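*Asks:* Could you look at this predicted model? Sequence included:
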Amino acid sequence: MPEVTINGPAGRLEGRYTHNKATNAPIALVLHPHPQHGGTMNNRVVYTLFQAFVAAGFSTLRINFRGVGRSQGKFDRGEGELADAAAGVDWLQTNNPNASQIWIAGFSFGAWIGMQLLMRRPEFDGFVVASPPANLYDFSFLAPCPSSGLILQGDKDDVVSEPSVAKLAEKISKQRGLQIDYKVIPGANHYFQDRSELVLEHTTAYLKKAVARVTA
């Protein structure tokens, strides 16, 4: 899993990248949870999402936001992290000019950043988010949400309340032409402890179906 260095808006960004050799393989960026609460690209949920995209045939990148690991800069309350994510997408597109699709994924804080990027970049084809912090951050910008996607949530999450995520999923699902697959994982806490295999299973299955629909 090659290490990569990306020129970000606040300096060097550290990343890990797995390349799919297919000429038109889809691409995906995976974003990590809150940097001030120990979030890194090596978080177990982030790595599991990363593995799922790779298994589904994507060229996949995960990055450390500014100030995390060997990434330069310092925490910027979400604004700078959104710019970091955009730099990650630019890098993916530059290195995969013939990609058939582009997806965004994220866990917790990374889900919030990823969904904002989804609204700003019309080229995205879909998203996968785990524990989007709907009770902690404002997601009203998803009006309308530009693409369909998968939302994963644990029913034992004591950081992000399941009802708040269910409400968000329902709100997006009502928008014309969108399909939101909302999966509640029984017994899963915020970090999907002892449930990562279900995260991998649900995400891989969803992605393979989504890619098949486009290539059929």
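*Replies:* Done, it's in.

*Asks:* switch to C-alpha atoms for all contacts and neighbour counts from now on
*Replies:* OK.

*Asks:* Residue 80 belongs to a helix, doesn't it?
*Replies:* Yes. Residue state for residue 80 (DSSP: H, G, I helix; E, B strand; the rest coil) corresponds to a helix.

*Asks:* try this one next to it:
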Amino acid sequence: MPEVIFPGPEGRLEGRYHPQKERDAPIAIVLHPHPQFGGTMNNKVVYNLHYAFFNMGFTVLRFNFRGVGRSQGEYDQGVGELSDAASALDYLQSMNNNSKHCWVAGFSFGAWIGMQLLMRRPEITGFISVAPPANMYDFSFLAPCPSSGLVINGTNDRVAPPADTHSLVNKLHEQKGITITHTEIDGAGHFFETDEYMDTMVGNVSDYVKRRLTETSR
């Protein structure tokens, strides 16, 4: 998979870019967890989400936020990281200007950034939010949430407790014109620690995305 370096707001950003042969393939970016707690684009959840999208026919980009790996800059409390994500989407779109579908997927801190990107970019047609840390960050900016998506978490998540995720999902359910699907994986922790939990999470994501793509192609 090609390593790529592309311009970000604070200098170079390092990514992994996985194109499809079809010029009009859908595109997706995958956002990693918190940079100050060991989050990188090679996080296991992020890596598995990346390949799940690629195996469904998406051209996919995952990348390191500023200050992580070979990406320049330093941690910026989520503000700069949102700008990084916007630059990553710009880069992906510039390479794939025939794509009809654009998705964003994020894990933990990356889910929070992904949901903010959703508010800025009306071309995003769907989102995957894995273990969103609704206990740590304010998600009230999702008013209204502009597109339908999947929120998925484990019932034993001690980093982002399920009760807070339920509150977030319930607020999103009140909004008209979109459908928020919520799936919980029984027994899984924040990082979907076993192969079984990881496979179940990826399977749920794949089923959801395939269903959405089928619906939009009718």
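*Replies:* Done, it's in. These numbers come from a predicted model, not from an experiment.

*Asks:* Can you show me the helices along structure 1?
*Replies:* Applying DSSP state H to structure 1 gives helices spanning 44-55, 79-95, 109-120, 162-173, 196-215.

*Asks:* Dump those helices into JSON lines; add distance to residue 62 of structure 1 as well.
*Replies:* Shown next, in JSON lines, are the helices of structure 1 (distance: least, Cα to Cα, whole Å):
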{"stretch": "helix 44-55", "distance to residue 62 of structure 1": "7"}
{"stretch": "helix 79-95", "distance to residue 62 of structure 1": "8"}
{"stretch": "helix 109-120", "distance to residue 62 of structure 1": "11"}
{"stretch": "helix 162-173", "distance to residue 62 of structure 1": "24"}
{"stretch": "helix 196-215", "distance to residue 62 of structure 1": "16"}
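
*Asks:* Of those helices, which is nearest residue 26 of structure 1?
*Replies:* Minimum separation from residue 26 of structure 1 across the helices of structure 1 (Cα to Cα) falls at helix 196-215, 8.3 Å.

*Asks:* export the helices of structure 1 to JSON lines and tack on distance to residue 7 of structure 1 and mean neighbour count?
*Replies:* Output for the helices of structure 1, formatted as JSON lines (distance: least, Cα to Cα, whole Å; neighbours: other Cα atoms under 10 Å):
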{"stretch": "helix 44-55", "distance to residue 7 of structure 1": "21", "mean neighbour count": "23"}
{"stretch": "helix 79-95", "distance to residue 7 of structure 1": "7", "mean neighbour count": "19"}
{"stretch": "helix 109-120", "distance to residue 7 of structure 1": "18", "mean neighbour count": "23"}
{"stretch": "helix 162-173", "distance to residue 7 of structure 1": "34", "mean neighbour count": "18"}
{"stretch": "helix 196-215", "distance to residue 7 of structure 1": "29", "mean neighbour count": "16"}
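
*Asks:* Go through structure 1 and flag its longest strand.
*Replies:* strand 11-18 (DSSP state E).

*Asks:* what's that one aligned against in structure 2?
*Replies:* Counting by TM-score structural alignment, strand 11-18 of structure 1 falls onto residues 11-18 of structure 2.

*Asks:* neighbours of the nearest residue to residue 71 of structure 1 once chain neighbours are set aside, just the number please.
*Replies:* Spatially, and ignoring its direct neighbours in sequence, residue 71 of structure 1 is nearest to residue 13 (4.3 Å; Cα to Cα, 6 or more residues apart in numbering). For residue 13 of structure 1, the count of nearby residues is 26 (other Cα atoms under 10 Å).

*Asks:* Check residue 187 of structure 1 too.
*Replies:* Number of residues near residue 187 of structure 1 (other Cα under 10 Å) recorded here: 13.
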